[in-house]
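Visitor: only geometry, no sequence info:
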């Protein structure tokens, strides 16, 4: 080949044809790959810049997968919180149903202590909401009595000269308490004064201080007792003055003890009143209305037992889910103050609702345990870390408040007993606890919702950035196929022309053959 000699024209046309072939090969490669820069040899700057942008876009693509998992983890936690909220609302509804239910068991008893009560009869309550320590209610009331004759007309003019110097003094004690001194004196012809423990005198009008009747003396005593808050009521019974305590007495103790009787009345009308160390006097059964008042007024029985008058019978309502034991009532529904016992059942509706409440509480914990995604459970206090850039300098840590597990214990919801629903006040307290738990769950839902919004916002941003990076990388290396197609057509035309030119140059070299 080296010995072949080509003319200058042929050689020039051959070189042009070879260049055109090289350009066609390059253009065909660009059309085939779609890139104008296929290696660092084509354009080092564009090639390596494009590779760097593509690498970052690939890193963002991996981060987007992590963000997508984070979104699903938050959605799983939100599913759990939504179900827990509904569960708490069901618990709230259960407690409200218990609060409204008043189907407490009741029994009505006839009160019959017999013709001669001993004064020691009691009615005792235990069990139910009362507890093991019994609360006793006395069934009888004792009366202190002034006894004596000549009570019809007491004469306070002891000197018989209209000096009105007569006095009547004695001491009284309620239920064995501290004695109080009572002093009655004449002020003028139609006025008596009564003092208690030497205090201010209370004046009471009478018809004549020289002939004071038992009824008038009763009025004087009641006025003085009322003015000085002495818990005694005076009354007359067959010419006798009866002093009765306004409160229940202790068994075996006179309601009112009368002592130290002293009088300076006109001799012929001396009252002959006597009290000595205090006599028990008469004992009688308390009325149903009085028993109702004492039972309902007893602090140890308030909101535990309710008494009422049921057409002359003592009606007892057991305001508890537990069985109430009554001592002093016979099996025939008769209150006799004896050693017999009777029972009143508990509220079965509230008891069943307590069981339902506990089942809902257990279900709450199961919902919390099952709210995981890909092994991460935000409701169990797991920490979810999401990276937002390839260098790890932009992150978000998502966790429940204080990293605590969202369960019944941390929400303050303890398992309850049926007895916990005995009291309306206790149910109100439980309702308040459930309400606080609902507020906690709603607050946590709001926090997770805010985190989800941030992740989704960053997810959209990363997608846009990935698209921007890929577009920028492609702009540096991708070929314009329209342009390259036009170039190919131009090169094909040039190749044809170069072939024709080469042929013409060869014909010029052949002109010498015509000489032979």
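Guide: Looks like it came in fine. Here the structure is a predicted model, which is why all the values come from computation and not from measurement.

Visitor: Could you use CA atoms for every contact and neighbour count after this?
Guide: OK.

Visitor: Residue 469 and residue 432: what is the separation?
Guide: When distance is defined by CA to CA, to the nearest Å, residue 469 is 55 Å away from residue 432.

Visitor: so what's residue 362 closest to, chain neighbours aside?
Guide: Nearest non-adjacent residue to residue 362, counting by CA to CA, 6 or more residues apart in numbering: residue 408, 7.8 Å away.

Visitor: Strands of the stretch 1-150 of the chain, start to end?
Guide: Counting by DSSP state E, counting those that start in this stretch, the stretch 1-150 of the chain has strands at residues 105-111, 122-127, 131-138, 140-146.

Visitor: What's the local residue count around residue 383?
Guide: 15 (other CA atoms under 10 Å).

Visitor: how about the residue nearest to it when sequence neighbours are not counted, what does it touch?
Guide: Nearest residue to residue 383, sequence neighbours excluded (CA to CA, 6+ apart): residue 399, at 5.0 Å. If a contact means CA atoms under 8 Å, 6 or more residues apart in numbering, then residue 399 has 378, 381-384 as its contacts.

Visitor: Comparison target, given below:
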């Protein structure tokens, strides 16, 4: 093409068209990509500066995702603390309920419910994790949130351990002893004899002297003899002279523990009840010689009860009108039973079985009433002879000591638990506040990072993005220039074509 010769006018117009086409191509590329700098060739300084800004924005965008996950982890922990706080408040309510009753059995139940709440607290703490990170599970669960691309700005959030409520660094709440019951038994036994005191023709009364009886001489001195021993022995302090009254005899018998005497003035009948074998004899008679009154031996052969239908009043330990009281170790009265003339062993057994945590079972073979209780227990009577043994009164009644008491057995124990619960609640609120502060920091940095990313992308855009309005105007101007250049080239070519007219 070097051999071709163009006129200067044609060549000038051709160069203009080529230049305009290149500029139009550049403008069209800017409009198509939206960028005025698409490569380092367009503007090295702007291109590399924008690339740096974009790279930093991308790094921050990745960190922004991590911040979002940190926010969710903190929210999960905060929800866990809120729920744990409610459970601790429920545990405190149980302790306060225990304070409102003196019943050891009810307190034992509250202690059991308290322990179940602690178990639920531990389970809830274990379930408070998010994506394998649990801020309530202690070691290995600390959360670190990075805020900038070179990791020089970050926040470390220490985990706490609520999965074990007994930890002193956590809630410091230990399970309570729920208590372990025990058992005891006491013998139900007795016998009676009825004697007629007469002067041969009529019955004696309470004020009659014993010597008026046709069976007791004026020289007789009565004594009460323990017939349970191998060698019967007189019971001390029980000698009654014949000059004494019938009432003196009755009083003397009643002074012996486990022995009860009743005298009927109308019939002259003396009934003697005893828990142990006992008889009356003359101090001058040989050992073992039982006094005979109107043909009946003044002797009681006591035996263990063998049926639940037997009456309690057939024993020297019970009398009509006695009140039996069942209490626990705190002195809390479970209930009382008044002995009536028809009150049987079965009634006593049912009375004890009426109360929760206590069971009674009568053994017809041994005559023992077996009692099992989940707490300390005492069965007492206003009768001093109740549960006597060997002519010795048992002033404490029938008592049972549990193998171990519950953690709520005493007011002091409950108050100590309440104090610990208050401390745990304070600790939970402090920890919730700390997590709340951390959450606020992370959310604040999250918002800041979003704005920073926008700023970086905006700055990169100012260096590389094209003004479409301007480039559109440029394209229109270039199209006009191209059209004019084409027309001008046509005019220049026409001047060269005039030579053809010569042929």
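Guide: Everything's here; your move. Quantities reported herein were computed from a predicted structural model and do not represent experimental measurements.

Visitor: What does the TM-score come to for these two?
Guide: For this chain pair, the superposition-based TM-score is 0.53 by TM-score structural alignment, normalised by the length of the second structure; 271 aligned residues with a CA RMSD of 1.2 Å.

Visitor: Just the buried ones from the contacts of residue 399 of the first structure?
Guide: 378, 381-382, 384 (16 or more other CA atoms under 10 Å).

Visitor: Now which residue in the first structure aligns to residue 420 of the second structure?
Guide: Per TM-score structural alignment, the equivalent position to residue 420 of the second structure in the first structure is residue 433.

Visitor: What distance do you get for its match to residue 365 of the first structure?
Guide: Residue 433 of the first structure is 16 Å from residue 365 of the first structure, by CA to CA.

Visitor: picking that back up, could I get the strands of the stretch 1-150 of the first structure as CSV with mean neighbour count?
Guide: Compiled in CSV, those are given as follows (neighbours: other CA atoms under 10 Å):
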stretch, mean neighbour count
strand 105-111, 19
strand 122-127, 21
strand 131-138, 16
strand 140-146, 25
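
Visitor: closest to residue 484 of the first structure out of those strands?
Guide: strand 105-111 (98.3 Å; CA to CA).

Visitor: all helices for the first structure, in order.
Guide: Applying DSSP state H to the first structure gives helices spanning 8-33, 44-100, 214-227, 288-297, 348-369, 424-477, 481-509.

Visitor: Of all these, which one is nearest residue 132 of the first structure?
Guide: Nearest of the helices of the first structure to residue 132 of the first structure, taken as CA to CA: helix 288-297 at 17.6 Å.

Visitor: what does the closest one correspond to over in the second structure?
Guide: Counting by TM-score structural alignment, helix 288-297 of the first structure pairs with no residue of the second structure.

Visitor: For that helix, buried residues please.
Guide: Within helix 288-297 of the first structure, judged by 16+ other CA under 10 Å, the buried ones are 288-289, 291-292, 294-296.

Visitor: Ok, stretch 127-139 of the second structure next?
Guide: In stretch 127-139 of the second structure, residues buried by neighbour count (16+ other CA under 10 Å) are 128-130, 133-138.

Visitor: circling back: could you dump the contacts of residue 399 of the first structure to TSV with distance to residue 361 of the first structure?
Guide: As requested, the contacts of residue 399 of the first structure are exported to TSV (distance: CA to CA, whole Å):
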residue	distance to residue 361 of the first structure
378	19
381	19
382	22
383	25
384	27
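
Visitor: Looking at those, which two lie furthest apart in space?
Guide: Among the contacts of residue 399 of the first structure, 381 and 384 lie farthest apart (CA to CA), at 9.4 Å.

Visitor: Surely residue 372 of the second structure is in a strand?
Guide: Yes - Residue 372 of the second structure sits within a strand when classified using DSSP: H, G, I helix; E, B strand; the rest coil.

Visitor: three-state assignment of the residue lying closest to it once chain neighbours are set aside?
Guide: The shortest distance from residue 372 of the second structure to any non-neighbouring residue, by CA to CA, 6+ apart, is to residue 183 (4.2 Å). The assignment at residue 183 of the second structure comes out as strand when based on three-state DSSP.

Visitor: now residue 183 of the second structure: how far from residue 358 of the second structure?
Guide: Taking CA to CA, one finds residue 183 of the second structure at 10 Å from residue 358 of the second structure.

Visitor: okay, and the common contacts of those two?
Guide: With CA under 8 Å, 6+ apart, residue 183 of the second structure and residue 358 have common neighbours 371-373.

Visitor: burial count for residue 151 of the second structure?
Guide: 10.

Visitor: What's it aligned with over in the first structure?
Guide: Alignment note (TM-score structural alignment): residue 151 of the second structure maps to residue 392 of the first structure.

Visitor: which ones are touching that match?
Guide: If you count contacts by CA under 8 Å, 6+ apart, residue 392 of the first structure has none.

Visitor: and the gap between it and residue 56 of the first structure?
Guide: 13 Å.

Visitor: sorry, back to before: give me every residue that touches the match of residue 420 of the second structure.
Guide: 412-413 are the contacts of residue 433 of the first structure under CA under 8 Å, 6+ apart.

Visitor: on that earlier part again, residue 28 of the first structure: which of the contacts of residue 399 of the first structure is nearest?
Guide: Once CA to CA is applied, the member of those that ends up nearest residue 28 of the first structure is residue 384, at 51.6 Å.

Visitor: Hmm, the closest one is touching residue 378, no?
Guide: Yes - at 7.4 Å, residue 384 of the first structure counts as touching residue 378 under the criterion of CA atoms under 8 Å.

Visitor: joint contacts of those two?
Guide: Contacts common to residue 384 of the first structure and residue 378, judged by CA under 8 Å, 6+ apart, are 398-399.

Visitor: Residue 218 of the first structure maps to what in the second structure?
Guide: Correspondence of residue 218 of the first structure to the second structure, assessed by TM-score structural alignment: none assigned.

Visitor: In this model residue 237 seems to touch residue 218 of the first structure, though I could be wrong.
Guide: No - look at residue 218 of the first structure against residue 237 with CA under 8 Å: they stay out of range, at 10.7 Å.

Visitor: Mutual contacts of those two, please.
Guide: Counting by CA under 8 Å, 6+ apart, residue 218 of the first structure and residue 237 have no common neighbour.

Visitor: Counting neighbours, go ahead and name the busier of the two.
Guide: Per other CA under 10 Å, whichever of residue 218 of the first structure and residue 237 has more neighbours is residue 218, with 17 against 10.

Visitor: give the contact list for the more buried one.
Guide: Applying CA under 8 Å, 6+ apart to residue 218 of the first structure gives the contacts 234-236, 241.
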